[in-house]
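Colleague: Can you look at this prediction? I've put the sequence above it.
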Amino acid sequence: MRPLDGLLVLDFSQFLAGPSAALRLADLGARVIKIERPDGGDLCRRLYISNLELEGDSTLFHSINRNKESFAADLKNEEDRTRVLALVARADVLIQNFRPGVMERLGLDYGSLRERFPGLVYAEVTGYGATGPWRDKPGQDLLVQALSGLAWLNGDAGQPPLPFGLAVADMFAGRTWCREFWPPWCGAALPGGARTWRSACWNPCWTCSSKFLLRISTTAGRLRHAAA
């Protein structure tokens, strides 16, 4: 018996940030159904970090989407949307990481689903949040590492900013959302009675970088390691 046995999660997300959040729920016992495009599925199926494949897809895709089922649907097709909405009616959690505005155009945003499915916990994983001047900018992992200062903190003195070897911004965002998932799922009150939670790749990365601000201010900027 695992903590989330019996929980049904619909994972509309792609690449790493959203799928990593859904993976944590699957690890805890949830049944996760991944909604993918009929023509090729999640783009991560073709995202390689090595020359290894498993059943025609990248090993990266399999590592971040293990223990999930796949459901092919064209969200712009009315018949497919009807099938997807039938799944939403049964689901406990919906996760998506499209740019702000995409799910609204498809009629699958929280505002559109809230009245029909009041018990649904709706998760949005974005690059920089759902509001503000950076709302519509691409939230790719390397961009977030650079903007937050994480890339500057990595590497040796004399080097330019050096990104981490892993997609840490994406993974931080997924883990952050999972940590905050428990209050709405357990029925804790959220503002306005909402059952939606947003996580942005930017937030946890900036939190990590900000811990070094005091050290930077007290070492005249000499924070990075000396070259060996």
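Modeller: All right, it came through fine.
Colleague: drop to CA atoms for contacts and neighbour counts, all remaining ones
Modeller: Will do.
Colleague: Break down the chain into its strands, ranges please.
Modeller: 8-11, 31-36, 53-54, 57-58, 68-72, 93-96, 121-126, 196-200 (DSSP state E).
Colleague: Determine which of those strands approaches Asp80 most closely.
Modeller: strand 68-72 (8.6 Å; CA to CA).
Colleague: also this one, for the comparison:
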Amino acid sequence: MTDRPGPLTGLRVLDLTRVLAGPTCTQMLGDMGADVIKIERPGAGDDTRGFAPPFWPGTEESAYFIGVNRNKRSVTLDIAKPEGQAVIHRLLEHCDILVENFKVGALAKYGLSWEQLKAKYPRLIYCSITGFGQTGPYAPRPGYDALIQAMGGVMSLTGEPNGSPQKVGVPVADLFAGLYGCIGILAAVNHRHATGEGQQVDIGMLDTHVAWLANQGMNFLATGENPPRLGNQHPNISPYQEFPTKDGYIILAVGNDPTFERFCKAFGQEHLLQDERFSTNPKRVANRDLVTETLTPVMKGKTTAEWVEALEAQKIGCGPINTLKDVFADPHVQAREMVATMRHGSGAEVQVIANPVKLSATPPTLRSAPPVLGEHNEEVLSGLLGMDAAEVAVLRDKGVV
């Protein structure tokens, strides 16, 4: 761990988020140097503390919680009580950014909505991450990752052609919402540098999900036709898919016609270059079943390792289909330092997936492990807000902290 300053050092974030989308956003801000104060329910904390098994060995924390809550200070506070709301206001006097993922309108009953705060804190950047955003007919609805994957269309694109729709194996709807939230906050910070004005950043999970439909979304807009499920095949490139090998599977990614020509000449398939159905990428896409049927027996002729070596020698995109054990053992992943070890408040060492952003001058820092519930109550309430022991004791006796 290091105390080296990051690009966001000097910014303080009041984190009213829980579960995944919001904590992903605030962890990214924390990794970049911001001081993140995570507000949690007394006695319970973030729901994900109990999203287990697995718990991290030697701790009482779920692996889920540990994955998205480093570089944060945990303060327990009941914001449903007037005394808790008063503490929030005292914290806001020291904070630049507030991030929340409550249902639309839920914070208004505590006097903590954007509309209620913006006049008193004109420099505040207030990021709301919800299922459907602050406006529109679905705004009051709760948002869940699988629900958003379904409504956002990605499930209709994922799975085998004759199989059922499938969600992605990790909660991408939550993760993208958190990352887009971070992008919006950074844009608002830059605007505030120029004008002194804060603003609300309104992130809807469905919006961000539609945004990353990318080429498939554009394919629909161009044709008006729903793209079919293609399993592991690419909608616009062929061959670009998994193939069985002698001992497993491999991904073959032939991105253009010169690469296909190189593949054919290197592996005894020159005759395909004379076949009109294989002559260009659009024609291979139109005849994708034939391409698959033709190349499958070829690919079964070598092991995965043999194909990776042979294809890389020809500068043809390829790769094994790794398990997570394979991923974390991969020498490139290790060389890029994508796993880090931190000392948890319990005394145990925990491993975390590192931040992937590589900055030459101000790289992300791992300053503090995911916190024990309420670990920083004294540090924040007394150290930052200047409360004396008697004042903190009163709040504790009332169940506020």
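Modeller: Good, I have the coordinates. Just so it is clear, the model here is predicted, and its values are computed rather than measured.
Colleague: Can you add mean neighbour count and distance to Asp156 of the first structure and give the strands of the first structure back as JSON lines?
Modeller: Formatted as JSON lines, those follow (neighbours: other CA atoms under 10 Å; distance: least, CA to CA, whole Å):
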{"stretch": "strand 8-11", "mean neighbour count": "25", "distance to Asp156 of the first structure": "39"}
{"stretch": "strand 31-36", "mean neighbour count": "22", "distance to Asp156 of the first structure": "40"}
{"stretch": "strand 53-54", "mean neighbour count": "13", "distance to Asp156 of the first structure": "34"}
{"stretch": "strand 57-58", "mean neighbour count": "17", "distance to Asp156 of the first structure": "32"}
{"stretch": "strand 68-72", "mean neighbour count": "16", "distance to Asp156 of the first structure": "40"}
{"stretch": "strand 93-96", "mean neighbour count": "24", "distance to Asp156 of the first structure": "37"}
{"stretch": "strand 121-126", "mean neighbour count": "25", "distance to Asp156 of the first structure": "31"}
{"stretch": "strand 196-200", "mean neighbour count": "22", "distance to Asp156 of the first structure": "28"}
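Colleague: Out of these, which gets nearest to Ala146 of the first structure?
Modeller: Comparison of these against Ala146 of the first structure by CA to CA identifies strand 196-200 as nearest, at 14.9 Å.
Colleague: Where in the second structure does that closest one fall?
Modeller: Per the alignment by TM-score structural alignment, strand 196-200 of the first structure matches residues 200-204 in the second structure.
Colleague: Which residues outside that stretch are in contact with it?
Modeller: Applying CA atoms under 8 Å, 6 or more residues apart in numbering, the external contacts of stretch 200-204 of the second structure come out as 114, 125-134, 177, 180-181, 184-185, 188.
Colleague: switch the cut-off to 6 Å
Modeller: Contact partners of stretch 200-204 of the second structure, identified using CA atoms under 6 Å, 6 or more residues apart in numbering, comprise Ile125, Tyr126, Cys127, Ser128, Ile129, Thr130, Gly131, Phe132, Gly133.
Colleague: Just tell me what the second one corresponds to in the first structure.
Modeller: Read that as Tyr126 of the second structure. Looks like Tyr126 of the second structure aligns to Tyr122 there (TM-score structural alignment).
Colleague: Tell me if I'm right that its match and Asn97 touch.
Modeller: No: here Tyr122 of the first structure does not reach Asn97: they are 11.1 Å apart, not a contact under CA atoms under 6 Å.
Colleague: what about Ala44 of the second structure, distance to Thr208 of the second structure?
Modeller: 30 Å (CA to CA, to the nearest Å).
Colleague: who has more neighbours, these two?
Modeller: Counted by other CA atoms under 10 Å, Ala44 of the second structure and Thr208 do not tie: Thr208 has more neighbours, with 24 against 12.
Colleague: who's in contact with the spatially closest residue to that one that is not a sequence neighbour?
Modeller: Distances taken as CA to CA, 6 or more residues apart in numbering place Ala177 nearest to Thr208 of the second structure, at 5.9 Å, with adjacent residues excluded. For Ala177 of the second structure, the contact set (CA under 6 Å, 6+ apart) comprises Ala21, Met205, Thr208.
Colleague: Nearest to Leu29 of the second structure, out of the residues you listed: which one, please.
Modeller: The nearest member of the contacts of Ala177 of the second structure to Leu29 of the second structure, counting by CA to CA, is Ala21 at 13.0 Å.
Colleague: The closest one matches what in the first structure?
Modeller: Match for Ala21 of the second structure (TM-score structural alignment): Ala17.
Colleague: Correct me if wrong: that match contacts Val168.
Modeller: No: look at Ala17 of the first structure against Val168 with CA under 6 Å: they stay out of range, at 9.3 Å.
Colleague: Looking at these two, which is more packed in?
Modeller: Legend: neighbour count by other CA under 10 Å for Ala17 of the first structure and Val168, higher for Ala17 (30 against 21).
Colleague: which residues touch the closest residue to that one other than its chain neighbours?
Modeller: Residue nearest to Ala17 of the first structure in three dimensions, not counting chain neighbours: Asp170, with 4.1 Å by CA to CA, 6+ apart. Remark: with contacts taken as CA under 6 Å, 6+ apart, Asp170 of the first structure is in contact with Leu16, Ala17, Asp141, Cys201.
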